[in-house]
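Q: Structure of the sequence below:
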Amino acid sequence: MVLENPENDDPGLLVQEIVRRIVRDTSKMAVSFTPELDVRPDLLGNFVGGQSYWSPQGVPVTSASGDPLYPLMQIRCTDPNIPGYPTQGLLQFLIGTDIMYGCDLSADYDSEVDNDNRCVRYIPEAPSVLDNSEIVRLPHIGTDSDPDLHTPFCSNFHGCALRPELIEDPVSHECDEFEPAYESVIAEFDPAVISAAESALGDLEQEVMDQLNVVSPGSWFQMGGHPVFTQSDIREDYDDELVLLKMDSYDDVLMWGDSGCANFLIRREDLARLDFSHVLYAWDCL
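A: Below you'll find the predicted structure:
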């Protein structure tokens, strides 16, 4: 297949067409969550952060040492939902309060089952109303708290609701899938057209990456779709791993180190079994 209208020598139009085809070939369904900073968290809904969360019998989730894990985010799986992911109940993400926020950079999927300093908890059936005895209140970790307690949340942030929306998420250039997708699309064009564009632009691939960033939905918090990395792709086999949650740094809400991002990745077979004990949790920054 060659470029439509090959007589057109506008390299900008070529970049747009390459990006369109990469989006076509790589987009995955996802749920994007937008913070509603002025809306208080609903402990039975979608929310990020906060001083309290709900737990049966009001018992906080703790590490083996007895330290409470801190509520990072909760997803209500009922609506909207995407194929292959839970369609009911709640997913809760809790992290440790050490300097790495409960992350073990040496962990893999199998060893994560032994990491008690983070937790992904699935609650298949959520009640319609909470009793006060089920609400766990943890101290807000901010500038005046114990200096040995750490979270990625900004000190003046006390949690907010999240507005979900279905999106189509194309691959980003930070993912290993980008390069084969780019090469596959480039092969669809006349080599002379590609060569002329390279001469005119200097770096065609960089132009494509820049334009792909422009057209991508730019979700800050997301379930499904593609992960996001600031340094390099940490996955070994991206064909069999799904994004349970990705969280980018977001001004006035949370900051992963120096403008970093976090990913919670799960193997397809584990998600099908609703087994969240092997979720790979990692974050990196600039």
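Q: rest of the way, CA atoms for contacts and neighbours
A: Fine.
Q: ok, then the element right after the biggest helix by length in the chain?
A: Across the chain, the longest stretch assigned as helix under DSSP state H is helix 11-26. Scanning forward in sequence from helix 11-26 by DSSP states H and E, the next helix or strand is strand 28-36.
Q: Tell me the helix or strand right after that following strand.
A: Downstream of strand 28-36, the next assigned helix or strand under DSSP H and E is strand 47-48.
Q: Give the other helices and strands that that following strand contacts.
A: Where contact means 3 or more C-alpha pairs under 8 Å, 6 or more residues apart in numbering; DSSP states H and E, strand 47-48 is packed against strand 70-76, strand 160-169.
Q: Give me the distance between the residue most central in space within the chain and residue 223.
A: Nearest to the geometric centre of the chain sits residue 246, at 0.9 Å (C-alpha atoms, centre = their mean). Separation of residue 246 from residue 223 (C-alpha to C-alpha, to the nearest Å): 7 Å.
Q: Same check on residue 259?
A: From residue 259 over to residue 223 the distance is 20 Å, taken as C-alpha to C-alpha.
Q: got it, and residue 261?
A: Distance from residue 261 to residue 223, by C-alpha to C-alpha: 14 Å.
Q: Report the set of residues contacting both of those two.
A: Common contact partners of residue 261 and residue 223 (C-alpha atoms under 8 Å, 6 or more residues apart in numbering): residue 246.
Q: related to what we said a few turns ago, which one's more surrounded, residue 259 and residue 223?
A: residue 223 (27 against 15; other C-alpha atoms under 10 Å).
Q: Please name the nearest non-neighbouring residue to the more buried one.
A: Take residue 223 and drop its neighbours on the chain: the residue closest to it by C-alpha to C-alpha, 6 or more residues apart in numbering is residue 245, 4.6 Å away.
Q: Measure how buried residue 239 is and give me the count.
A: Using other C-alpha under 10 Å, residue 239 has 10 neighbouring residues.
Q: quick one: it is in a helix?
A: No - secondary structure assignment (DSSP: H, G, I helix; E, B strand; the rest coil) places residue 239 in coil, not in a helix.
Q: hmm, back to that, identify the spatial nearest neighbour of the residue nearest to the centre of the chain, chain neighbours not counted.
A: residue 263 (4.4 Å).
Q: give the contact list for the one you found.
A: Taking C-alpha under 8 Å, 6+ apart, we find residue 263 in contact with 227-228, 243-247, 280-283.
Q: Now with 6 Å, please.
A: Neighbouring residues of residue 263 by C-alpha atoms under 6 Å, 6 or more residues apart in numbering: 245-246, 281-282.
Q: Please compute how far the helix or strand where it lies lies from its chain's middle.
A: Assigned by DSSP H and E, residue 263 falls within strand 261-267. Mean-position distance between strand 261-267 and its chain equals 6 Å (C-alpha atoms, centre = their mean, to the nearest Å).
Q: ok, then the element right after that strand?
A: Later in the chain than strand 261-267, the nearest helix or strand by DSSP H and E is helix 268-272.
Q: The structure of the following sequence is requested for comparison with the preceding one:
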Amino acid sequence: MNTSSCDATTPLHAENIQTINDDNIPDNKIPADILQKIIGELMMKYKKDGVLLNLEVDKKLTPINSCVGGVPYFPKGMEYPMADGQPLILLCQINYSEMPKLANFPTEGLLQFFIGTGNYYGTEHSKLIYHKTVSLELNQSVPQSITDVLKNALKEDLPFKGAFRLTGKIGETFALPEDRDTLFEKLAMKYSVNSWDIEDDVCKATDSLTTIKSQYGGCPNFIDENVYEDDRNTKEVLLLQLASEEYKRDEPRYYKNEWSKVNYCQYGSGFFFINGEKLKKLEFDDVTYTYDCD
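A: Next comes the predicted model:
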């Protein structure tokens, strides 16, 4: 069976299964009620919880809040992260005490994601810093010399366009296994349909109903699945997916004429992956940062 037509790591949120019908799955070969049962069965077997992230403009962010962009937490005694003599930019920081609890992830402390200001959305340089203890009383101002450099860097082609508060909720995603030929054949026998049709219709349903969201801990949503092949077996945990996101029509904007909050080639995402054992030990010195786009 040819499996190249369907992204094996595309997540579909559980609440969307009931919306499957003949109208939103074009040219489906399997009746919608049967397709609902098939996808429901797949989700029960391969579902995975993650924290789905919401981005909102907030001009009252403090340095200890979860955010994309904005002013980083910079406690006394911390050296500001640099690369090639230039300060790195805060892409995101997550205060886990503000987030719902997720298995194997911290329940306290703050994790910062710093990136470079060069080409390829800063992937040439990145650094993660974890603070187990977080307090505004420990915070200090970022030196003016660094602030000036950062202000100029913000005019460059960075993946975020402002400062946004992050809030999270637990959500279910699922990802089809890469080797799924036998799986589809068993389902075809069970539901008296063609295994090729299962592949085609499941892929159509996934494409039609998936909403690409910023998240962590769940199944990554790749446009180009080949973008992350080398480290997939050793860095298997999604530490962060920051997805391209446009403002809703009536939503407050950070910049009046800006149309996007996050922009990785319009529809892409930035990804950070870590080894599961490293995550449990709160060791963030070996993390892969990459991105993909349409």
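Q: what TM-score comes out when they're superposed?
A: Here the superposed chains carry a TM-score of 0.75, computed using TM-score structural alignment, normalised by the length of structure 1; 248 aligned residues with a C-alpha RMSD of 3.0 Å.
Q: thinking again about what came up before, tell me the residue in structure 2 aligned with the residue nearest to residue 223 of structure 1.
A: Alignment note: residue 245 of structure 1 maps to residue 240 in structure 2; criterion TM-score structural alignment.
Q: next one: residue 29 of structure 1
A: Residue 29 of structure 1 maps onto residue 49 in structure 2, by TM-score structural alignment.
Q: cool, residue 44 of structure 1 as well?
A: Per TM-score structural alignment, residue 44 of structure 1 is aligned with residue 64.
Q: before we move on, what about residue 227 of structure 1?
A: By TM-score structural alignment, residue 227 of structure 1 lines up with residue 220.
Q: try residue 281 of structure 1
A: Residue 281 of structure 1 maps onto residue 289 in structure 2, by TM-score structural alignment.
Q: Remind me which helix or strand its match belongs to.
A: strand 288-292.
Q: Would you mind pulling the contact partners of that strand?
A: Applying C-alpha under 6 Å, 6+ apart, the external contacts of strand 288-292 of structure 2 come out as 268-273.
Q: could you measure the alignment partner in structure 2 of residue 63 of structure 1 against residue 71 of structure 2, distance?
A: Under the alignment (TM-score structural alignment), residue 63 of structure 1 pairs with residue 82 of structure 2. Residue 82 of structure 2 sits 16 Å away from residue 71 of structure 2, going by C-alpha to C-alpha.
Q: who has more neighbours, those two?
A: Neighbour count, other C-alpha under 10 Å: between residue 82 of structure 2 and residue 71, residue 71 has more, with 21 against 17.
Q: pretty sure residue 170 of structure 2 is touching residue 51, no?
A: Yes - with contact defined as C-alpha atoms under 6 Å, residue 170 of structure 2 counts as touching residue 51 (4.6 Å).
Q: re earlier: how deep is the match of residue 227 of structure 1 tucked in, by neighbour count?
A: For residue 220 of structure 2, using other C-alpha under 10 Å, the count is 28.
Q: List the contacts of it.
A: Shown in contact with residue 220 of structure 2 (C-alpha under 6 Å, 6+ apart): no residues.
Q: Just say helix, strand or coil for it.
A: coil.
Q: neighbours around the spatially closest residue to residue 286 of structure 1 that is not a sequence neighbour, how many?
A: Once flanking residues are discounted, residue 286 of structure 1 sits nearest to residue 258: 5.5 Å by C-alpha to C-alpha, 6+ apart. Neighbour count of residue 258 of structure 1, defined by other C-alpha under 10 Å: 11.
Q: Against residue 230 of structure 1, how distant is residue 258 of structure 1?
A: In terms of C-alpha to C-alpha, residue 258 of structure 1 sits 10 Å off from residue 230 of structure 1.
Q: anything in contact with each of the two?
A: Counting by C-alpha under 6 Å, 6+ apart, the residues touching both residue 258 of structure 1 and residue 230 are residue 285.
Q: any idea whether residue 212 of structure 1 is helix, strand or coil?
A: The three-state label given to residue 212 of structure 1 by three-state DSSP is helix.
Q: Please tell me how far the counterpart of it in structure 2 sits from residue 176 of structure 2.
A: Following TM-score structural alignment, the counterpart assigned to residue 212 of structure 1 within structure 2 is residue 206. Distance of residue 206 of structure 2 to residue 176 of structure 2, computed by C-alpha to C-alpha: 10 Å.
Q: And for residue 121 of structure 2?
A: In terms of C-alpha to C-alpha, residue 121 of structure 2 sits 29 Å off from residue 176 of structure 2.
Q: Likewise for residue 188 of structure 2?
A: 16 Å.
Q: between the two, who's got more neighbours?
A: Ranked by neighbour count (other C-alpha under 10 Å), residue 188 of structure 2 and residue 176 place residue 176 first, with 22 against 18.
Q: That one belongs to a strand?
A: No - read with three-state DSSP, residue 176 of structure 2 is coil and lies in no strand.
Q: Residue 54 of structure 1: what's it in contact with?
A: The contact partners of residue 54 of structure 1, taken as C-alpha under 6 Å, 6+ apart, are 134-136.
Q: So which of those residues is the closest to residue 39 of structure 1?
A: residue 135 (18.7 Å; C-alpha to C-alpha).
Q: just checking, the closest one touches residue 57?
A: No - Residue 135 of structure 1 is beyond contact range of residue 57, at 8.2 Å (criterion: C-alpha under 6 Å).
Q: Compare these two (neighbour count), which wins?
A: Between residue 135 of structure 1 and residue 57, residue 135 has the larger neighbour count (other C-alpha under 10 Å), namely 18 against 12.
Q: how about the nearest residue to the more buried one, chain neighbours excluded?
A: According to C-alpha to C-alpha, 6+ apart, the nearest residue to residue 135 of structure 1 is residue 54 (4.4 Å).
Q: How about the secondary structure of residue 148 of structure 2?
A: Going by three-state DSSP: residue 148 of structure 2 is helix.
Q: returning to what we had before: just to be sure, the match of residue 245 of structure 1 is in a strand?
A: Yes - counting by three-state DSSP, one finds residue 240 of structure 2 located in a strand.
Q: hmm, back to that, so the counterpart of the residue nearest to residue 135 of structure 1 in structure 2 is in which element?
A: Under the alignment (TM-score structural alignment), residue 54 of structure 1 maps onto residue 73 of structure 2. Assigned by DSSP H and E, residue 73 of structure 2 falls within no helix or strand.
Q: Next one: residue 73 of structure 2 from residue 197 of structure 2, what distance?
A: Separation of residue 73 of structure 2 from residue 197 of structure 2 (C-alpha to C-alpha): 52 Å.
Q: number of nearby residues for the counterpart of residue 257 of structure 1 in structure 2?
A: Per TM-score structural alignment, the equivalent position to residue 257 of structure 1 in structure 2 is residue 265. Other residues near residue 265 of structure 2 come to 15 when the count uses other C-alpha under 10 Å.
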